[in-house]
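In: Predicted model, plus sequence, below.
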Amino acid sequence: MIEKKDIALEKAVLIGVITKDQDEVKSKEYLDELEFLTFTAGGYAIKRFTQKMDMPNPKTFIGTGKMEDVRQFIEENDVGTAIFDDELSAAQERNISKILNVKVLDRTNLILDIFAQRAQTSYARTQVELAQCEYLLPRLRGMWTHLERQKGGIGMRGPGETEIETDRRIVRDKIALLKARIKTIDKQMAVQRGNRGKMVRVALVGYTNVGKSTLMNVVSKSEVFAENKLFATLDTTVRKVVIQNLPFLLSDTVGFIRKLPTQLVDSFKSTLDEVREADLLLHVVDISHPNFEEHIESVNKILGEIKSGDKPTIMVFNKIDAYVAEPLEKDDLETERTAKHYSLEEWKSTWMSKVGNNALFISAINKSNLEDFKKRVYDEVRDIHVTRFPYNHFLYPDYNYEDMGK
């Protein structure tokens, strides 16, 4: 649980469902993550509500009885925000808002809000604004409920429809403008990438909050913003790194997350170009997180979506200093021993052993095993470099690689 340290945090309730595709354990994991997202956005979850059902209610996401429980709790505890773990349709959002009479957000809306807070550069702000507009467009109708347009009939025809259509046209025009702006910036960034010469490119990828920026700072001796919150990094940062006189480019990219909104994947595709154009991926994993295997799966899925799933990859298991196996008493014959009871050494002998030299175990914050990490990255970058510039290596073994890219 996240401790409440700031009385200014906005009170919220979290709502999720338990279905045949999302059991109780998985639902709790998602709500844990939703709570962290809420905290990152500036809120504080004071209660969670879950309901078992075959599938979410198409009108109100949860059933009427559970919705009444939520409404009463919100009213009695002066809660201003209700956050749902899955994306709500425009109709669901509209219906729920009428019942609860508070601000209603879904996971997508919450992530978009965090991105809007975190966007620092003009490019990132443009990408976030585009995602927000694309999310808003199908939901504009709900903003005109004071006209009760959905009822239709006598006395309900007239300017209301015109206002809705006018707003839709404004948002569509805005989307077109933002896409044009992004296209222009993309061309400029493509030129910048082209000007970097033939240097080997390495990209840090991984789930959000796994320590990519901290690792970037340690390896490149730079000051990339790092914080123990989700999506601390939005803008891709590229640094020139030199290991044993061999230079390469290292980029720190936006973190991935489960149930990542489609709008964000689409609008941030340009940022992810650094991943697409990389020669080598460093897939950073927070091994201290109880669901790190699921995180790996989520990242691999998104890498596949951006056609980068088959790139050479080194798995970097970070935060070994924070890894703690759940204890199991020797005389406990009832509890089944599972992965959560594994020591690090035992983990290394599981499927990780098949990864071989491409699995590294480090602590970026404590700089543990960093020399092994640098040596492994150096070997891989050198192999790529030898393939790209065989003449330099075979005829000039003492070639000064610092001259590359100048």
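Out: Sure, I can see it.

In: only C-alpha atoms for contact and neighbour calcs from this point on.
Out: Will do.

In: now the strands: where do they sit in the stretch 101-250 of the chain?
Out: Using DSSP state E, counting those that start in this stretch, the strands of the stretch 101-250 of the chain run over 103-106, 201-206, 237-243, 246-252.

In: now those in JSON lines, with distance to residue 113 and mean neighbour count?
Out: Below are these laid out as JSON lines (distance: least, CA to CA, whole Å; neighbours: other CA atoms under 10 Å):
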{"stretch": "strand 103-106", "distance to residue 113": "10", "mean neighbour count": "19"}
{"stretch": "strand 201-206", "distance to residue 113": "21", "mean neighbour count": "26"}
{"stretch": "strand 237-243", "distance to residue 113": "22", "mean neighbour count": "17"}
{"stretch": "strand 246-252", "distance to residue 113": "22", "mean neighbour count": "23"}
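
In: nearest to residue 184, of these?
Out: Among the strands of the stretch 101-250 of the chain, the nearest to residue 184 by CA to CA is strand 237-243 (19.5 Å).

In: What is the closest one packed up against?
Out: helix 212-220, strand 246-252 (3 or more CA pairs under 8 Å, 6 or more residues apart in numbering; DSSP states H and E).

In: this is the other structure I want to compare:
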Amino acid sequence: MEHDTQVTRAWVLHPDITSAEQRREASFALEEAISLAAALPELEVVGSNVVRLSKAQPGKLFGSGKIEELKALFKANEVELVLIDGPVTPVQQRNLEKEWKVKLLDRTGLILEIFSDRARTREGVLQVEMAALSYQRTRLVRAWTHLERQRGGLGFVGGPGETQIEADRRAIDDQLVRLRRQLAKVVKTRELHRKARAKVPFPIVALVGYTNAGKSTLFNRVTGADVMAKDMLFATLDPTMRAVELPNNGPEVILSDTVGFISDLPTQLVAAFRATLEEVLAADLVLHVRDIAHPETEHQAEDVRSILETLGMSEETPQIEVWNKIDLLDADDREAVVARAEREEGIFAVSAVSGQGLDDMFAAIAKALASEKTREVLSLSFSEGKARAWLFKEGVVEAETQTDEGFEIEVLWSAKQRAQYQTL
């Protein structure tokens, strides 16, 4: 079918505003923005550049000379869509679209497009729709019509003639109320699933990290699962969970692979994906996977930490830092990184591709989970048969002695199992 192969010619601009408080290295920021665009198969990036500005112009973002220069550039390259790596106000968007005769998406719009393309579960789809509506509500311009695609994702935008949602705020608000109701039902179902999982005695180990850090590759290596692992930003959007026995006679755990984090993630999406990241909040151990070969690995790690903090992750949750992709470093750098990781507590230098360093990492996971267990002696009467049966089912009983009144049972259990026992 024709529409599947239709490609939109796009140009990526990164405005490097010198007066901005937090400036990222412009070349890396542009590279990431191009990767973002590449995550949508129907876009072809035909060019890109950094535009240095002392400050953003309120009406048109750029000065008139720069606007003219870029207009000529876009015309010569038959550009249909301009992606601006940063926030663009609705007024700036309308003015620039008029000047350049192209469609324009800012960073938030582009990330919403990617999320709509990738969301797989019912909850993921609903949450993206809600985030997109909140974003559109401030614009009321036909933000997505440049990609009239016949695919999943945002079914209510993009089709020809669908002007009602963009034209009428009340229609958007009604739609948001409907979506919230649907989402509440879906979240309830998830809670039931989570309660069922809480009864499973396996601890949850969550993989988190900046997008493209190699989490899915690591997940696949450990589980043998065929999770989409492409060199593409946001390859994973919905958490994938697998029960797996860690190698070398390690414990059985539930491994959870989550969406990659990114700097300047639109606030609507942090909120929208909070539930998707609930698995992280419920985890017994967090593996923070880093692309140690990336020039901005420190900044990326900082972004991940601050998002985890925003999500409200407990400081009590133990974390292991996994410095991935050491196979991409040259021999000297690799040696230095491995030596540094060995010196520091809770850090492991690995390659999910070659398998180097993984055995030590698995041993550390097993140790971290084992150290969370405590030994206790419980006195149960003969009438507490249900509680005794539960302890044996959970596999926490180390020794048992029968007394005149009942049983003395020595258990080795996690805090989670102890809490479950107290609710029996």
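Out: Received it, and whenever you're ready, just let me know what you need. Quick caveat: nothing in here was measured; it's all calculated off a predicted structure.

In: hmm, back to that, mind putting the helices and strands packed on strand 237-243 of the first structure into TSV with distance to residue 273 of the first structure?
Out: TSV is the format used below for those (distance: least, CA to CA, whole Å):
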stretch	distance to residue 273 of the first structure
helix 212-220	17
strand 246-252	11
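
In: Among the ones you listed, which comes closest to residue 142 of the first structure?
Out: strand 246-252 (38.6 Å).

In: And that closest one, how far out from the chain middle?
Out: Mean-position distance between strand 246-252 of the first structure and its chain equals 22 Å (CA atoms, centre = their mean, to the nearest Å).

In: for stretch 203-219 of the second structure, same thing?
Out: So, by CA atoms, centre = their mean, the centroid of stretch 203-219 of the second structure is 9 Å from its chain's centroid.

In: in the first structure, what residues pair with it?
Out: Here stretch 203-219 of the second structure aligns to the first structure at residues 200-216, judged by TM-score structural alignment.

In: picking that back up, as CSV, the strands of the stretch 101-250 of the first structure with distance to residue 90 of the first structure would be great.
Out: Formatted as CSV, the strands of the stretch 101-250 of the first structure follow (distance: least, CA to CA, whole Å):
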stretch, distance to residue 90 of the first structure
strand 103-106, 11
strand 201-206, 31
strand 237-243, 36
strand 246-252, 35
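
In: Okay, the residue most central in space within the second structure and residue 267 of the second structure: tell me how far apart.
Out: With distances taken as CA atoms, centre = their mean, the second structure has residue 259 as the residue nearest its mean C-alpha position (2.3 Å). Per CA to CA, to the nearest Å, residue 259 of the second structure is found 15 Å from residue 267 of the second structure.

In: before we move on, what about residue 202 of the second structure?
Out: Residue 202 of the second structure is 33 Å from residue 267 of the second structure, by CA to CA.

In: Between these two, which has more neighbouring residues?
Out: residue 202 (20 against 11; other CA atoms under 10 Å).

In: if we can go back for a sec, got a list of what the residue nearest to the centre of the second structure touches?
Out: With contact taken as CA atoms under 8 Å, 6 or more residues apart in numbering, residue 259 of the second structure is in contact with 208, 211, 234-239, 277.

In: Which secondary structure state is assigned to it?
Out: Following DSSP: H, G, I helix; E, B strand; the rest coil, the label given to residue 259 of the second structure is coil.

In: what's the counterpart of it in the first structure?
Out: By TM-score structural alignment, residue 259 of the second structure lines up with residue 254.

In: Now, of the contacts of residue 259 of the second structure, which are buried?
Out: Using 16 or more other CA atoms under 10 Å as the burial test, the contacts of residue 259 of the second structure include 208, 211, 234-239, 277 as buried.
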